[in-house]
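In: coordinates only, sequence not included:
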């Protein structure tokens, strides 16, 4: 396994461990700017991830880090893009659908990606360059790299002519535009099944063949999508900006993503 990918895998597992230490307590579910348990989970996970990535040659864009000004970032050829806890609302609801997202981006394009689901100990790993992507079901957050590899199963997207068309929708962020997209498919004479899922797991559903398309017509940030895009790109799934009609790019001046569509050409 690529050395940087190994580091990302190890960081995600250790972050997942500290997240679950908070998740399994009777934390206050109010969202506050002070040290509420949820904020503490974000911070602890971020600290763990930074402790691993800081030893690499690449700077870090993380939701929980102070953002570097674009005047400096624009000179970064390669950087990490991290969300220590993706799926805040899912964390509060205790439905398990939150993730650790770590991606390595080069020249604006995802190169490596890891998504870890701490509640189920499931990890998704991708190398876009070698077109390899797999998931592993682990027994422990302390699993070794050998255990990750030995339990790996290759990701395989669905074929192009499935019926009904499975459309991924957000549990917490379904927009009117997404509902309109579903109606457009129905007008083409196709049946539609909406598959609800939180956090970056929506990308994983498409990459592993449990959905056909993921329309995201609502705001996201780069750290929400970079790892998911890496996993999709590695298996031939495109993540297309509805603004440029090209792949989403990263380390932009504005870290807010445009609307996008995840599907196979």
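Out: Nice, thanks for sending it over. What you see is a predicted model, and the numbers here were worked out from it, not measured in a lab.
In: contacts and neighbour counts: CA atoms only from here.
Out: Will do.
In: can you count the residues close to the nearest residue to residue 186 once chain neighbours are set aside?
Out: In this structure, residue 186 finds its nearest non-sequential neighbour in residue 192, 6.6 Å apart by Cα to Cα, 6 or more residues apart in numbering. By other Cα atoms under 10 Å, the residues close to residue 192 number 15.
In: And here is the other one:
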């Protein structure tokens, strides 16, 4: 595991620890200007992650940091893209389906990705350039590189053309565009099963072979997707913009993503 990936893994696990400290106590919920919720867990996790990433001397795009003007950002060849708590709504519901997302982006493309699921001590991590992505269940929120490397299992996506086709989406609130996508699969003669999951775990479902495709026809931000895209890309899963028919790019002037499709 290279040093930057190791740093990101340790940062994610330590952030997960403080997130669960808040999760297991009463907490207040603020509403930000963009109408999204914010808790003490988001703030504390962001502080922990910054404490690990700032010493790398690479700039950081984080949901909870003040965003740097694009005139400065556009000069960044390499940067971190971070969501300290992805799935704050799931956190508030206390359903466990929230994650810590940390990605390293070079020239607009994710090259390292870490997703940590603190409620179940589960870590996903990937090095895209080495075509390696792994999953490991930890003993609590302790960082042990030896334990991780000894116990991590490679991610293996499903073979193409499976039936039924497992589509990642909401069981009860799918957009019309997603319903149209499902109908098109059925028209092609496929049986379709909907698989529901919160936060960046949707990417992990496809990367580890528990789903075939994740159509995201609703707004997301770069920090929601960068780590998941890295994990998918490392095992041959593409994350394709519906605007450009090319891979999603990062550190854009507008940090809002276009709609996209995750599949082989």
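Out: Great, that's in hand. No experiment lies behind these values; they were computed from the predicted model shown.
In: so how far does stretch 100-111 of structure 1 reach from one end to the other?
Out: 17 Å (Cα to Cα, to the nearest Å).
In: The helix or strand where residue 71 of structure 2 lies vs structure 1, average distance?
Out: If you go by DSSP states H and E, residue 71 of structure 2 is part of helix 70-73. Compared with structure 1 after the fit, helix 70-73 of structure 2 shows a mean deviation of 0.2 Å (mean Cα distance after the TM-score superposition for structure 1).
In: that older thread, distance check, the residue nearest to residue 186 of structure 1 against residue 163 of structure 1.
Out: Distance from residue 192 of structure 1 to residue 163 of structure 1, by Cα to Cα: 8 Å.
In: Please apply the same query to residue 58 of structure 1.
Out: Relative to residue 163 of structure 1, residue 58 of structure 1 is positioned 44 Å away (Cα to Cα).
In: These two: which has the busier surroundings?
Out: More neighbours surround residue 58 than the other of residue 58 of structure 1 and residue 163, with 15 against 11 (other Cα under 10 Å).
In: pretty sure residue 64 of structure 2 contacts residue 43?
Out: Yes: taking Cα atoms under 8 Å as the definition, residue 64 of structure 2 is a contact partner of residue 43 at 7.0 Å.
In: Where in structure 2 does the longest helix out of those in structure 1 align, residue-wise?
Out: In structure 1, with assignment by DSSP state H, the single longest helix is helix 3-23. Counting by TM-score structural alignment, helix 3-23 of structure 1 lines up with residues 3-23 of structure 2.
In: what's near enough to touch the counterpart of residue 242 of structure 1 in structure 2?
Out: Aligned by TM-score structural alignment, residue 242 of structure 1 pairs with residue 242 of structure 2. Residues counted as contacts of residue 242 of structure 2 (Cα atoms under 8 Å, 6 or more residues apart in numbering) are 258-261.
In: which one is residue 134 of structure 2 nearest to, not counting chain neighbours?
Out: With Cα to Cα, 6+ apart as the criterion, residue 134 of structure 2 has its nearest non-adjacent residue at 4.3 Å, and that residue is residue 154.
In: Am I right that the one you found is in contact with residue 131?
Out: No: Residue 154 of structure 2 is beyond contact range of residue 131, at 10.3 Å (criterion: Cα under 8 Å).
In: Would you check that residue 123 of structure 1 makes contact with residue 101?
Out: No: when contacts are counted by Cα under 8 Å, residue 123 of structure 1 is not listed as touching residue 101 (10.3 Å).
In: If anything else comes up later, I'll come back, but that's it for now.
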